[in-house]
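Enquirer: Give me the fold of what follows.
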Amino acid sequence: MPLQRKVFPDIESLSQGFADFAATALQNTLNRKPQATLVVPGGSTPRHYLPALAKCKLPWDRITVTLSDERWVNVNDDQSNEKLIKQHLLSHLPANTPFVGLKTSHDNPFDAIEALHQRLDSLPLPVSLTVLGLGEDGHIASLFPGMNPDSLSAHHCVAVAPPIAPSLRVSLSLEMLANSEQIVLVVTGEGKRRLLDRLTTNPDTKIPFIWLSQLTNSEIIVFETNEK
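Expert: As a prediction, this is how the structure comes out:
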């Protein structure tokens, strides 16, 4: 498994290390291309490292920000990843920073896939940098164990009814994630580090993170803390 693991003593130093790496990766893309695309996740950990990234001096008007996945809720709902990203990243960036959300006016994500595919197809592709978290069960974005990885690549995104969750979701497809030029995984907490240790030595093909690692040609860079 092509993994490079960078270990930090705490979330503050991880956030700075991540921001430096991400800014360099995005700038390297912009040195070669007119536009770049940044994919960011929801969850609690990005509240720490996204503001650090926002402080980096980049031509943000040339970087389109989008999400790895989204809950099918109103974008002003506290559960909305779009709301989180606007609060912790976009509000610190220039107003002309392009953003593409994953929520539409459709009643459910299953009806929205074609429209979202077209929306995502307008992005500068492949994605320059994808940032992901890792669930305790090994899920990434909203791709969960139990899903069929072979059925996930017809569109740039998939609709998901998670096994245990209050809302439907939409997720970037496995193929779109895997085709990213750079992939970063941010891991905090002892349980997730142990899971990563186990998957590194014993790749479990039922785990979405393993699907990604086997499909991508990119090295996956892991930013992790060694805090309990």
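
Enquirer: From here on, just use CA atoms for contacts and neighbour counts.
Expert: Fine.

Enquirer: and Ser167, how many neighbours?
Expert: Using other Cα atoms under 10 Å, Ser167 has 14 other residues around it.

Enquirer: I'd guessed it sits against Trp72; true?
Expert: Yes: the criterion here is Cα atoms under 8 Å, and Ser167 meets it with Trp72 at 6.2 Å.

Enquirer: Another sequence for comparison is provided below:
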Amino acid sequence: MITWRNFDDRAQMVDALEEDTSEALSRAIRRNGRAAWAVSGGSTPKPLFEAMAQVALPWEDVQVALVDERWVDTNHPRSNEAFMRGALQTGLAAEAHFVGMKSKHDNPWEAAADVNKRYSSLAQPFASVLLGMGSDGHTASFFPDAEGLEAALDMRKDALCVALTAKKSEVTGDEVDRMSLSASAIAASPHIALMITGEEKKTVLERALEKDTHLPVARLAEVADITVYWAP
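Expert: Presented below is the predicted three-dimensional model:
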């Protein structure tokens, strides 16, 4: 299910997301003593990360992990882990525990068992999950027609992380091998935020929900309660 929250500008959207994410993390810490926050890469969430890094949370009780990762080393310019650490592992948030997905394995398929073991140490369910969306209707690393997509979206599977290989496109770039949270791991979170900006992506999402329901973002919305935070 999708709930829309539309804002006049991106600063308002970031303020609302900062407040809602902080409350979700605080609520989990009060209940369980710790909280895990799953985040996505890309340029859109950077202002949120910068804002969150200054929030006075008990960050030592927060685990920050990735929603998905390109299967590249952390010194690669398109590494989500490198982006996450550079944008968020600063200020007050530097006290958090940061967990990446990339391992020494040659591909994500070989790494799936080890990455699942690593993620099993995180507080579950995730207190908050931050998603993005591409112009092709993908979210997390759920790309249209990707190898592994059906398993990733299968709510009967209890794996936290799944390997996928996308079909190469302008959106994927050369990095088609991916690791991603599974749909079941995402759907278990009480706060799932889909952060998008611009009219193009709004149109893509609206069309996916109304007509192109085969697109991954629409399929995830069938099994997860997602709040869309949108600004022009």
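
Enquirer: Stretch 137-147 of the first structure: how far from the chain's middle?
Expert: Using Cα atoms, centre = their mean, to the nearest Å, the distance from the centre of stretch 137-147 of the first structure to the centre of the chain it belongs to is 13 Å.

Enquirer: distance between the ends of it?
Expert: In stretch 137-147 of the first structure, first residue to last residue: 13 Å (Cα to Cα, to the nearest Å).

Enquirer: Going by neighbour count, list what's buried in it.
Expert: Buried positions in stretch 137-147 of the first structure, judged by neighbour count with 16 or more other Cα atoms under 10 Å: Gly138, His139, Ile140, Ala141, Ser142, Leu143, Phe144, Pro145.

Enquirer: Identify the farthest-apart pair in these.
Expert: The largest separation in these, counting by Cα to Cα, is between Ala141 and Pro145 at 11.7 Å.

Enquirer: and the gap between Ala96 of the second structure and Leu131 of the second structure?
Expert: 20 Å.

Enquirer: Those two: who's more crowded?
Expert: For the pair Ala96 of the second structure and Leu131, the greater number of neighbours falls to Leu131 (23 against 20), based on other Cα under 10 Å.

Enquirer: Would you mind finding the match for the more buried one in the first structure?
Expert: Counting by TM-score structural alignment, Leu131 of the second structure corresponds to Leu132 in the first structure.

Enquirer: gap between its match and Thr201 of the first structure?
Expert: To Thr201 of the first structure, Leu132 of the first structure is 21 Å away according to Cα to Cα.

Enquirer: Isn't His156 of the first structure up against Leu120?
Expert: Yes: with contact defined as Cα under 8 Å, His156 of the first structure reaches Leu120; the gap is 6.8 Å.

Enquirer: which stretches of the second structure form strands?
Expert: Ranges of strands in the second structure, per DSSP state E, are 2-6, 35-39, 62-66, 68-70, 97-99, 128-131, 161-165, 177-181, 192-197, 226-231.

Enquirer: what's the closest of these to Glu110 of the second structure?
Expert: strand 161-165 (8.7 Å).

Enquirer: What is the distance between the closest one and the centre of its chain?
Expert: Distance, centroid of strand 161-165 of the second structure to centroid of chain: 14 Å (Cα atoms, centre = their mean).
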